[in-house]
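Asks: Below are the sequence and a predicted model; questions follow.
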Amino acid sequence: MKEINFKDFKVIPILSSINRIDMSDEEYFSKTYRDYVSNSRLKNINPAEGGSPSLYKNPPHFSTQSLVVGSAVHERLLQPESFELAPKMGRPTAKLGNCIDAAIKYRKQGCSIYESIVKGSNDADYYAGRLTYSRIKSILKAGLSYYFAQKNLKGTEIVLSDTDYDTVISCIRSVENNSKIINTLYPETAFGNKIPNYNEDAFFMDYVVMYKDKATILKYKMKIDNWTIDTENKVLTLNDLKTSYKPASLFMNPEYGSMYHYHYYRQFALYGDILQLYCMKEYGYTPKTWNFNANVLVVSTSDPYESQCFPISDNLIKKGRREYMQLLKRVAYYEIFGYKEEVKFI
């Protein structure tokens, strides 16, 4: 198998290409930016996370209950002006709930009840292609009260199952009662003046990646949960909110903590490097004269819903930087030579 040496690559961030935009999630995840490189997409080309060139080129699209809960917690804590929780309405959980949501959507579009259920079943992969009369009957029974309850909604609310609703409320209360997390997200000076903070900003930047005599441009996108900048004391801080089913106290455990299992250190390194470049351009930030901090804010989605704030060490940032640089090089190679060639990176 052909061997490709990482040392033969050069990754150059284009400072002039950095763009910070206040953008909705709908636009951020739209077709316009679908082919951009992102931290989550880099997972799909990382062999250590089960990635491959084909998986990167054709990334899977899926949703789990943990993602639903995590998204709701993020939206209510970081974008409360844009999102509100719908009250409990008896929404079924998991795929059945997704099936009924889709069926309601199709019903509103004018489809018959039967057609709506069939389409909803296919969209949610809930007995897709295997619906029987008894299953259709059970879907109708499970979703009827929920169907009538949600008809009065505006359509912008976050609709959850009753169980997930309780979980999200408990997580939000835990974070809001954690003074360390709140002070980290919304810091103040010693005189009580608010330090500028920003939630859910989208950033875009281009990288030129050179491999020997060839080169390609990789367009990168990211959305930062929260960042703060104290220009007077020259402190730049990156914060990211995470939900975890495990106790928050285990999050940083090197053996089985989520920080290592999900390679979150790569996200902090990549986000931190781009944020610093942006602030270098806009605020005169320099690593030598400013302090840069990064924190992960963790809340457990299981009782007793503990929450903690952990600083990210320089060693973790360095570990993440090594990893994301290698992954960008992998992407660049396949962008230049195509995704079918099998090679070994050394």
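Replies: Cool, got the structure. Numbering: from 1, shown residues only.
Asks: C-alpha only now, for contacts and for neighbours.
Replies: Noted.
Asks: and the host helix or strand of Y220, what does it pack onto?
Replies: Using DSSP states H and E, Y220 maps to strand 214-230. On a contact count with 3 or more CA pairs under 8 Å, 6 or more residues apart in numbering; DSSP states H and E, strand 214-230 meets helix 179-185, strand 197-211, strand 235-244, helix 314-337.
Asks: And here is the other one:
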Amino acid sequence: MLENIKITPNLDTLRLENISDDIYFSKKFGGYISNSRLSLINPEQGGSPEKFISGLGQNAIYSDSLVFGSAVHELILQPESFQLVTSVDRPTAKAGFMADELYKKNGRQPSYEEMEAASKKIDYYAKSWNKDKAEALLSKCNNYWRNRALFEAKNKDTKTSIYLDPKSRERLQGVLSNFSKNKEFTSLINPEGLLNPIITKNEQTILLDVNVEVPDHDPFILRLKSKLDNYTIDSDTGEIVVNDVKTTGRNINDFKFAFNKYRYYRELGMYSWLLGLCAKKFYNIDKPTISSNCLVVETFGAYNTLTYKLTKKDFVKGLAEFKTLLRLVAHYKAKNNGREEWDNL
């Protein structure tokens, strides 16, 4: 039945923009469908229509590894906008998320009611929350709040500050050092053209509406969004390269496991398809040659690095899964016609 659903990109709506993370993940684009959100409807990833419609906010994963990965991306791809603070220690695990959620610029302690609300949001002892848990949390967070407030009061830099615990800072510096030493990484992210300069962009957002036709249902629109780590365009050769920075806590030689587990082939298949549309509209390249790489760094030990080049098989598999899941969204939207949460997509 999904094969009978027709999806056509509306190229008039195609946009390539520089959008901050705060806005990209805000309610303004809450109705848009990203690769990450498609995971929430994919039954092979534990997804369901209910999870998909509740969105990433309701299915947030509070993990230090995600905080660490974000820091890696920000300092590699946007060093002009972010800085690592070495004088302030953030608590680890969910206490760190509670600390950030409850932080006040004056460094003061939050109320018990504020802490209880945060515990429910982050699921930090939510079912057993009491005053003893509150006191224990305060002991973990007070120094962080105070030192962060003092730092921000003195800091005049306009860059966004990144706060990590000491061990994570040490690991981050190891990752950044080895990433910068990898000449293949740096040449992929900032290549040199033979005749004309190669276009290089980091953290660019692609927005697109697609027209959907479901049998026995009125046509409707689905809106897509993607934020690409890095891409380069060689206008002389028509070659486009999509690069995605990845960190792994496993041995670098086991990256294929993570590549399949987290569906990176779908992510980069979607990105490459969207960027191919952008190449024609914004760069006048009709038939670009598109390739994609995962630039992988271990987050432990020797911080080994690896360039994983996607194969044609990876692209075909990723694009097929992307289209199938998008049709699945369309199916459920048509089936739930009249329900506000689906109509707002």
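Replies: Here it is on my side, so go on. Small disclaimer: the values here were computed from a predicted structure and weren't measured.
Asks: Could I get the TM-score for this pair?
Replies: Here the TM-score for the pair of chains, by TM-score structural alignment, normalised by the length of structure 2, is 0.88; 329 aligned residues with a CA RMSD of 2.4 Å.
Asks: Could you count how many residues lie near A60 of structure 2?
Replies: A60 of structure 2: 10 surrounding residues under other CA atoms under 10 Å.
Asks: and the most centrally placed residue in structure 1, which of the three is it?
Replies: The structure's structure 1 has its C-alpha centroid closest to S40; by CA atoms, centre = their mean the separation is 7.2 Å. Here S40 of structure 1 is helix, with the state taken from DSSP: H, G, I helix; E, B strand; the rest coil.
Asks: residue in structure 2 matching it?
Replies: Superposed on structure 2 with TM-score structural alignment, S40 of structure 1 falls opposite S36.
Asks: tell me the contacts of its match?
Replies: By CA atoms under 8 Å, 6 or more residues apart in numbering, the contact set of S36 of structure 2 is L56.
Asks: Okay, helices next: where are they in structure 1?
Replies: Here structure 1 has its helices, by DSSP state H, at 25-28, 39-42, 53-57, 65-78, 94-108, 113-124, 133-150, 162-176, 179-185, 258-261, 264-283, 314-337.
Asks: Touching the fifth one from outside, list them.
Replies: Think helix 94-108 of structure 1. Counting by CA under 8 Å, 6+ apart, 64-65, 91, 113, 116-126, 139, 143, 147, 161 sit against helix 94-108 of structure 1.
Asks: Next, the buried residues of that helix.
Replies: 94-104, 106-107 (16 or more other CA atoms under 10 Å).
Asks: likewise the last one?
Replies: Using 16+ other CA under 10 Å as the burial criterion, the residues of helix 314-337 of structure 1 that qualify are 316-317, 320-321, 323-335.
Asks: what's the aligned residue in structure 2 for G51 of structure 1 in contact with, if anything?
Replies: Matched by TM-score structural alignment, G51 of structure 1 corresponds to G47 in structure 2. By CA under 8 Å, 6+ apart, the contact list for G47 of structure 2 reads S39, L40, I41.
Asks: any idea how far G47 of structure 2 lies from L56 of structure 2?
Replies: According to CA to CA, to the nearest Å, G47 of structure 2 and L56 of structure 2 sit 11 Å apart.
Asks: now do D216 of structure 2
Replies: From D216 of structure 2 to L56 of structure 2 the distance is 30 Å (CA to CA).
Asks: got it, and K261 of structure 2?
Replies: Distance from K261 of structure 2 to L56 of structure 2, counting by CA to CA: 18 Å.
Asks: okay, these two: which has more neighbours?
Replies: Using other CA under 10 Å, the more surrounded residue of K261 of structure 2 and L56 is L56, with 18 against 11.
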